[in-house]
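Asks: got a structure for you, letters missing:
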């Protein structure tokens, strides 16, 4: 190979590496519009703090600050957090078949009593996201059930007990931040 050919190959390699680096940067910065620009970063379980590893009820470290609702997808748990970052209540939920993407949202609408997308009468509906064309929010079945949804149907209702649904209803007013973490 001539000296000019090897220089050309080296130049092409440098351009290819720069292109791959740029595309990787673009992919990491590509956040869907509904999530906003300040989404919490995904964290692997190995990056959890010692408190999170020892106490599954511990508020996730990467969940923002101030008064907010925090929903952890991996543990199916919710925290209602007051303005001084003090957890007011935490509880387990039954997820829907369509999860929200990790990110920062806000409560967009509420309904006192309606029929859920699965046909179950529900109350204290607090909506905050859309994914795959499905509205996603917290709710409690009027009969108190928290059965897993039919995996064949696209549903967005994250089910709570009636007591937890009542607490969410009182806490999560329109505009309240909802932080979804992995």
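Replies: Looks like it arrived, so ask away. Computed from a prediction, not measured in an experiment: that's the story for all the values here.
Asks: C-alpha from now on. contacts and neighbour counts both.
Replies: Fine.
Asks: Figure out the helix or strand that residue 78 lives in.
Replies: Secondary structure from DSSP states H and E places residue 78 in strand 77-81.
Asks: got the buried residues for stretch 139-151?
Replies: By neighbour count on 16 or more other CA atoms under 10 Å, the buried set for stretch 139-151 is 139-142, 146, 149.
Asks: which helix of this structure spans the most residues?
Replies: Assignment by DSSP state H gives helix 3-29 as the longest helix of the chain.
Asks: on that earlier part again, just curious, which of the buried residues of stretch 139-151 is nearest to residue 92?
Replies: If you rank the buried residues of stretch 139-151 by distance to residue 92 using CA to CA, residue 146 comes first, at 10.4 Å.
Asks: who are the neighbours in contact with that closest one?
Replies: By CA atoms under 8 Å, 6 or more residues apart in numbering, the residues touching residue 146 are 93-94, 140, 159-161.
Asks: Show only the entries of the residues you listed found in strands.
Replies: With strands taken from DSSP state E, the overlap with those comprises 140, 159-160.
Asks: one step back: what's downstream of the longest helix of the chain, the next helix or strand?
Replies: Going down the chain from helix 3-29, the next helix or strand is helix 50-54, by DSSP H and E.
Asks: Can you get me the centre-to-centre distance for that next one and its chain?
Replies: 20 Å (CA atoms, centre = their mean, to the nearest Å).
Asks: In addition, the following structure is provided for comparison:
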């Protein structure tokens, strides 16, 4: 009798375990924090104040349509694309999909449209407006000595250049600055479009 009773207990425990695993599988399938769903909602959940998008938002959209699509004629391959008129940047992978896109605040002078490469990077420095900045990615210095690059104010504020002073800083919010820093290593292509 003990034998059949222990067999029944084992069978009941096995059935309960399988039911529990099945329940968890259904819950996991419907969970909002699955990797695809998490990436797709990352920008919305964090309430990005720069109009930026999370990686899943940008990668999931049609790259040739819409106001946040990678601009046509911006080259090919892995690159940073900066659209002057839209005041927007795209971090584009070798697969031609933007992993991240966000708005920026340009300074008093904009770089001419063209193709450049990241020439230097500095983790922390004081900007020309006296603001502590981080994740500085430089890609061009013109004949007049104006340096063009991306950076983020540590406190998130937009640039505040001295009136009449020509500066080429392109300010990002801190989260976008970190994304740029991680993406745009030395010699990364930077394409500036009108």
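Replies: Noted; the coordinates are in hand. Predicted, not measured: the structure shown is a model, and the values here were computed from it.
Asks: mean shift of the strand holding residue 78 of structure 1 relative to structure 2?
Replies: Compared with structure 2 after fitting, strand 77-81 of structure 1 has a mean deviation of 0.2 Å; criterion: mean CA distance after the TM-score superposition for structure 1.
Asks: What is the corresponding segment of structure 2 for that strand?
Replies: Aligned by TM-score structural alignment, strand 77-81 of structure 1 corresponds to residues 88-92 of structure 2.
Asks: Which of the helices or strands spans residue 168 of structure 1?
Replies: Here residue 168 of structure 1 is assigned to helix 162-171, by DSSP H and E.
Asks: center of structure 2 - which residue?
Replies: Nearest to the geometric centre of structure 2 sits residue 100, at 3.4 Å (CA atoms, centre = their mean).
Asks: Helix, strand, or coil at it?
Replies: Of the three states, residue 100 of structure 2 takes strand under DSSP: H, G, I helix; E, B strand; the rest coil.
Asks: So it is in contact with residue 91, correct?
Replies: Yes: Residue 100 of structure 2 is within contact range of residue 91, at 5.3 Å (criterion: CA atoms under 8 Å).
Asks: nearest spatial neighbour of residue 160 of structure 2, skipping sequence neighbours?
Replies: Counting by CA to CA, 6 or more residues apart in numbering, residue 160 of structure 2 lies nearest to residue 129, which is 5.8 Å off, once chain neighbours are set aside.
Asks: So what does that neighbour match up with in structure 1?
Replies: Match for residue 129 of structure 2 (TM-score structural alignment): residue 118.
Asks: is it true that its match touches residue 149?
Replies: Yes: counting by CA under 8 Å, residue 118 of structure 1 touches residue 149, with 7.4 Å between them.
Asks: All the strands of structure 2, residue numbers only.
Replies: With strands called from DSSP E, structure 2 shows them at 79-83, 88-92, 98-103, 105-106, 114-117, 120-126, 132-141, 147-153, 168-172, 189-193.
Asks: Now do the first one against strand 189-193, angle only.
Replies: Per axes from the mean of the first three to the mean of the last three CA atoms, to 10 degrees, the angle that strand 79-83 of structure 2 makes with strand 189-193 is 20 degrees.
Asks: What's the average distance for strand 79-83 of structure 2 when superposed on structure 1?
Replies: Its aligned residues in structure 1 lie a mean 0.2 Å from strand 79-83 of structure 2 after superposition (mean CA distance after the TM-score superposition for structure 1).
Asks: burial measure for the aligned partner of residue 176 of structure 2 in structure 1, as a count.
Replies: Using TM-score structural alignment, the partner of residue 176 of structure 2 in structure 1 is residue 164. Close neighbours of residue 164 of structure 1, defined as other CA atoms under 10 Å, add up to 21.
Asks: cool, and residue 169 of structure 2?
Replies: Neighbourhood size, residue 169 of structure 2 [other CA under 10 Å]: 28.
Asks: And it, how close does it get to residue 97 of structure 2?
Replies: Noted for residue 169 of structure 2: a distance of 26 Å to residue 97 of structure 2, by CA to CA, to the nearest Å.
Asks: still on that earlier bit, I'd like to know how many residues surround the residue nearest to residue 160 of structure 2.
Replies: Close neighbours of residue 129 of structure 2, defined as other CA under 10 Å, add up to 15.
Asks: again, but for the one 3 residues further on
Replies: One way to gauge burial is a neighbour count; for residue 132 of structure 2, by other CA under 10 Å, it gives 15.
Asks: Show me what residue 93 of structure 1 lines up with in structure 2.
Replies: Using TM-score structural alignment, residue 93 of structure 1 lines up with residue 104 in structure 2.
Asks: Enumerate every residue touching that match.
Replies: The neighbours of residue 104 of structure 2, taking CA under 8 Å, 6+ apart as the test, are 50, 87-89, 170-173.
Asks: So which elements touch the biggest helix by length in structure 2?
Replies: Assignment by DSSP H gives helix 2-30 as the longest helix of structure 2. Counting contacts by 3 or more CA pairs under 8 Å, 6 or more residues apart in numbering; DSSP states H and E, helix 2-30 of structure 2 packs against no other helix or strand.
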